[in-house]
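Visitor: here are the coordinates; sequence isn't available:
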């Protein structure tokens, strides 16, 4: 039986960063700094799933999306005024969902994605994922997320993303 817990302290942020780096083969170590920074944002909410042995096998987190934030402004540039009012005005930004590959296809991503937004008081939630990440897009669509804009190239990224939204 796995255990779901809050992602709330530096030790857990470090475990999440280690898992992220293992999954994405990313060794720039900036993910831990990003999680720590994001944990100070209004409305931060993070969850982790632990294996029976107590190791972190997945995590998700997000926060209230505000105009003072870098990614909020990237998203705002892509949306027209009506889309901005609908999707970003009172929005929870679903930032990250990661599951260790050996634990995928067992419902853990669905569980984390559902639980993360369950108690959020914002009117909407928004996320981005790679256009070609079909498993993620399929999961999110099955949970009621809608495509808002595709393609989206955040910052200087050459990778195409899709902006997805959900009414809460």
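Guide: Cool, the structure landed. Predicted model, so just to flag it, every value in this text is computed and none were measured. Numbering: from 1, shown residues only.
Visitor: every contact and neighbour count from this point should use C-alpha atoms.
Guide: OK.
Visitor: ok, the spatially most distant residue from the centre of the chain to residue 154 distance?
Guide: Residue farthest from the centre of the chain, counting by Cα atoms, centre = their mean, is residue 53 at 25.1 Å. Distance of residue 53 to residue 154, computed by Cα to Cα, to the nearest Å: 38 Å.
Visitor: from residue 108, how far out is the spatially closest residue to residue 2 that is not a sequence neighbour?
Guide: Counting by Cα to Cα, 6 or more residues apart in numbering, residue 2 lies nearest to residue 51, which is 5.0 Å off, once chain neighbours are set aside. Separation of residue 51 from residue 108 (Cα to Cα) stands at 11 Å.
Visitor: comparing these two, which residue is more hemmed in?
Guide: residue 108 (21 against 14; other Cα atoms under 10 Å).
Visitor: ok, second structure coming up, stack it against the first:
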């Protein structure tokens, strides 16, 4: 059941330390201990084209965030993902799309609708007609959330360089389910 909380756009650079802390504490896939959890990586991503980040703070403490940016052909992520997509029209999914880079909610606040609201806000504010993300193959809770918002599988599971678990790619057209009139 969703509680009353406020989702707001936040500046990645200004909140990098808090974001990294939520990332580390909320990570269940073992990725936050790698370079993706570092503040320098967050700062670099904050400068990307149309990078946006949304957060939820409760009692002055950041408890969840979601950020994304424009999917660009030259990105390592995009190039790796292109090799693994099994869906029709790979180019459609990887051009003029929003990369949902991360969605994390601290464990005590999970299951309250925060992750869905964060992802919905990010996609609603996106200038692109679709979103693409990767999710750990074993993270069934996250996959259920994404599916409930209209995301569909775009790949079989695959190994992503530097990631400790196998991933799936998922994509959704905007607006997400639940946001359509």
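Guide: Arrived safely. Keep in mind that this is a model prediction, so the values were computed, not measured.
Visitor: what secondary structure does the residue farthest from the centre of structure 1 sit in?
Guide: coil (DSSP: H, G, I helix; E, B strand; the rest coil).
Visitor: OK, contacts around the equivalent of residue 55 of structure 2 over in structure 1?
Guide: Aligning on TM-score structural alignment places residue 55 of structure 2 opposite residue 48 in structure 1. Contact partners of residue 48 of structure 1, counting by Cα atoms under 8 Å, 6 or more residues apart in numbering, are 4, 5, 6, 7, 56, 57, 58, 59, 60, 112.
Visitor: cutoff 6 Å now
Guide: 4, 5, 7, 58, 59 (Cα atoms under 6 Å, 6 or more residues apart in numbering).
Visitor: SS state for it?
Guide: With three-state DSSP as the basis, residue 48 of structure 1 sits in strand.
Visitor: go ahead and confirm the residue nearest to residue 2 of structure 1 touches residue 5.
Guide: No. Counting by Cα atoms under 6 Å, residue 51 of structure 1 sits too far from residue 5 to count as a contact (11.4 Å).
Visitor: just checking, what's the longest helix in structure 1?
Guide: Identified as the longest helix of structure 1 according to DSSP state H is helix 10-24.
Visitor: could you pull out the helices for structure 1?
Guide: Ranges of helices in structure 1, per DSSP H, are 10-24, 30-39, 70-78, 81-83, 108-118, 134-142.
Visitor: and residue 147 of structure 1, how many neighbours does it have?
Guide: Using other Cα under 10 Å, residue 147 of structure 1 has 16 other residues around it.
Visitor: so who does the aligned partner of it in structure 2 touch?
Guide: Aligning on TM-score structural alignment places residue 147 of structure 1 opposite residue 153 in structure 2. Residues near residue 153 of structure 2 by Cα under 6 Å, 6+ apart: residue 170.
Visitor: on that earlier part again, got the contact list for the residue nearest to the match of residue 55 of structure 2 when sequence neighbours are not counted?
Guide: In space, and not counting its chain neighbours, residue 48 of structure 1 is closest to residue 59: 4.1 Å by Cα to Cα, 6+ apart. Counting by Cα under 6 Å, 6+ apart, residue 59 of structure 1 touches 47, 48, 97, 98.
Visitor: aligned to residue 59 of structure 1, what sits in structure 2?
Guide: Pairing criterion TM-score structural alignment: the partner of residue 59 of structure 1 within structure 2 is identified as residue 65.
Visitor: what about stretch 161-168 of structure 1, distance to the chain center?
Guide: Remark: stretch 161-168 of structure 1 is offset 11 Å from the chain centroid, using Cα atoms, centre = their mean, to the nearest Å.
Visitor: follow-up on the earlier one: next, format the helices of structure 1 as a markdown table and append distance to residue 167 of structure 1.
Guide: Below are these laid out as a markdown table (distance: least, Cα to Cα, whole Å):
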| stretch | distance to residue 167 of structure 1 |
| --- | --- |
| helix 10-24 | 27 |
| helix 30-39 | 22 |
| helix 70-78 | 17 |
| helix 81-83 | 13 |
| helix 108-118 | 10 |
| helix 134-142 | 12 |
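Visitor: which position in structure 1 pairs with residue 109 of structure 2?
Guide: Under the alignment (TM-score structural alignment), residue 109 of structure 2 pairs with residue 103 in structure 1.
Visitor: neighbours around its match, how many?
Guide: Residue 103 of structure 1 has 13 nearby residues by other Cα under 10 Å.
Visitor: got it, and residue 136 of structure 1?
Guide: Other residues within reach of residue 136 of structure 1, judged by other Cα under 10 Å, total 16.
Visitor: let's have the contacts of residue 59 of structure 1 in a markdown table, adding distance to residue 129 of structure 1.
Guide: Listed next are those as a markdown table, based on distance: Cα to Cα, whole Å:
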| residue | distance to residue 129 of structure 1 |
| --- | --- |
| 47 | 19 |
| 48 | 20 |
| 97 | 10 |
| 98 | 12 |
